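Enquirer: Sharing a model prediction with you, sequence too.
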Amino acid sequence: MQHNEPDDRSTRQRVIDSVLQHGPSTATQLAGRLELTPAAIRRHLTALLLDGTLLDSEQRVYGARGRGRPSKVFSLTDLGRSEFHHTYDALAISAMRRLRDTAGADAVRELAAERLDGVEQRFHEMRAAHPERPAVDVLADSLAVNGYAPAVKPVASGDQLCQHHCPVAHVAAEFPILCEVETALFARLLGSHVQRLATIAHGDGVCTTHVPHPVTTKSIATSRK
């Protein structure tokens, strides 16, 4: 049986988009999101592994009884990410180096902060329009406009703000100040001491920032008992 190549390319792009949006995913998760059969998703994943777009790795998944079992997850490689906003990386890195060498580290920090002005402005506008929404959700929506493919995942101690794509990942690998300034902005906008757990620039699959639950009078009293 021969497969229609244009349809295959379209479906594989959907697979790439899904991994970009949701982060490292299992074949079962991808098949469910894209409404594909197990055989079909395996075929597309195999092709994307062979052409270097995806890589697979073992990840332990814990069931109801807490027993870990290995599960294969698929994530984007640098080649896979190169389709998204990395066209001018070399030029940007060159410009950043020149700015650092001629104007110093403070100028680089200032530029890194200015790059996020749009995110901050949109956050305040969205927050004013929808004050009832959690601030972290509003921040995620603001980041989405800039192509960060964000998602908010609740955890026991707060929320994790996950950015499944970073438009400046290759630049930030050489200039981590971009990540530092971004994290500082998150803390200021959310009014919380956030913690950056992982970054794409350092080789992780997703940029992950932990946003702790607000400390309330009740929680303080409980902790003192």
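Expert: Okay, I see it. Numbers count the residues shown, from 1 in each chain.
Enquirer: switch to C-alpha atoms for all contacts and neighbour counts from now on
Expert: Fine.
Enquirer: ok, the most centrally placed residue in the chain - contacts?
Expert: In the chain, the residue lying closest to the centroid (CA atoms, centre = their mean) is Gln163, at 1.8 Å. Residues near Gln163 by CA atoms under 8 Å, 6 or more residues apart in numbering: Tyr148, Ala149, Pro150, Ala151, Val206, Cys207, Thr208.
Enquirer: The structure to be compared is supplied as follows:
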Amino acid sequence: MTQASPPLHPTTGNEDTSTRDRVLGLVLEQGPVCAADVAEELELTSAAVRRHIGALEAQGLIAVQRNPGTTTPRRGRPARHYVATDAGRAEFTDAYSDLAGQVLDFLVEKVGTEAADEFADRRVGELERRYAAQLEGTAPGQERVQALAEALTADGYAATVRKVGDKEIAVQLCQGHCPVQDVAEAFPQLCEAETRAFSRLLGVHVQRLATLASGGYMCTTHVPLALPTRQTPHPTSVGTEGHR
């Protein structure tokens, strides 16, 4: 008797959970994304991806995005595109966010809103100095944006760079996760400081189009590529402007 071939992607309980986490992570990072793209990216069968997506949707961790934007339509029945929900993003959220929010509330109560402004600049200034070192030597334009995305991803922001239209005049820097989202919802100074830091790091004026903290399904920053860049100053003090 011929021995049956092993399944393409055998899974135990732990492996099944791990794969489901990978699917959720990809939806969080690249959403809105369809099942076919998830299967291709993770090298899984279509059946396996549909099973995991169904489970994640049933758990309320992902949902269908009704307006998937500029994704290329496929032939036949329109594909369903998925994004992470607040519950899904919470799976990756820092457990100390609630405490940080309470601390900021206390500072504002005792000192005033300027305390939150100063904290935002200080926190993002520290990140900016680290990112400036990692971006050093990169060419202005898309190479530098990609380097920034990689630095952000290493810090848990699940960042990607996406094209805008057919002409290479701009890209979007997208962040599918924010480790401080809960705090940023109450203190938008963090998002504002981060946007200013991106402008300095990339040497161009960037525009924040959406944030997770304000209800978007990801943080999206428009970065022009076709405009002359200016010399990017390196932050020199902890109080440098800078995040979300």
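Expert: It's in. Nothing here was measured: the structure is a model prediction, and the numbers come from that model.
Enquirer: and which of the contacts of Gln163 of structure 1 is nearest Ala169 of structure 1?
Expert: Cys207 (9.7 Å; CA to CA).
Enquirer: show me the contacts for the aligned partner of that closest one in structure 2.
Expert: Using TM-score structural alignment, the equivalent of Cys207 of structure 1 in structure 2 is Cys219. Contacts for Cys219 of structure 2 (CA under 8 Å, 6+ apart) come out as Cys174, Gln175, Gly176, His177, Arg208, Leu209, Ala210, Thr211, Leu212.
Enquirer: gap between the first one and Pro228 of structure 2?
Expert: Which is Cys174 of structure 2. 22 Å (CA to CA, to the nearest Å).
Enquirer: Those two - which one has more neighbours?
Expert: Cys174 (25 against 11; other CA atoms under 10 Å).
Enquirer: Please confirm that the more buried one is located within a strand.
Expert: Yes: per DSSP: H, G, I helix; E, B strand; the rest coil, Cys174 of structure 2 lies within a strand segment.
Enquirer: Return the distance of it relative to Met218 of structure 2.
Expert: Distance from Cys174 of structure 2 to Met218 of structure 2, by CA to CA: 7 Å.
Enquirer: cool, Thr211 of structure 2 as well?
Expert: For Thr211 of structure 2 relative to Met218 of structure 2 (CA to CA), the value is 6 Å.
Enquirer: again with Gly60 of structure 2
Expert: 17 Å.
Enquirer: Mind checking which of those two has more residues around it?
Expert: Set side by side, Gly60 of structure 2 and Met218 show more neighbours around Met218, with 27 against 14, by other CA under 10 Å.
Enquirer: Distance to Gly54 of structure 2 added to the contacts of Cys219 of structure 2, as JSON lines?
Expert: What follows is the contacts of Cys219 of structure 2, written out as JSON lines (distance: CA to CA, whole Å):
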{"residue": "Cys174", "distance to Gly54 of structure 2": "25"}
{"residue": "Gln175", "distance to Gly54 of structure 2": "24"}
{"residue": "Gly176", "distance to Gly54 of structure 2": "20"}
{"residue": "His177", "distance to Gly54 of structure 2": "21"}
{"residue": "Arg208", "distance to Gly54 of structure 2": "32"}
{"residue": "Leu209", "distance to Gly54 of structure 2": "30"}
{"residue": "Ala210", "distance to Gly54 of structure 2": "27"}
{"residue": "Thr211", "distance to Gly54 of structure 2": "27"}
{"residue": "Leu212", "distance to Gly54 of structure 2": "24"}
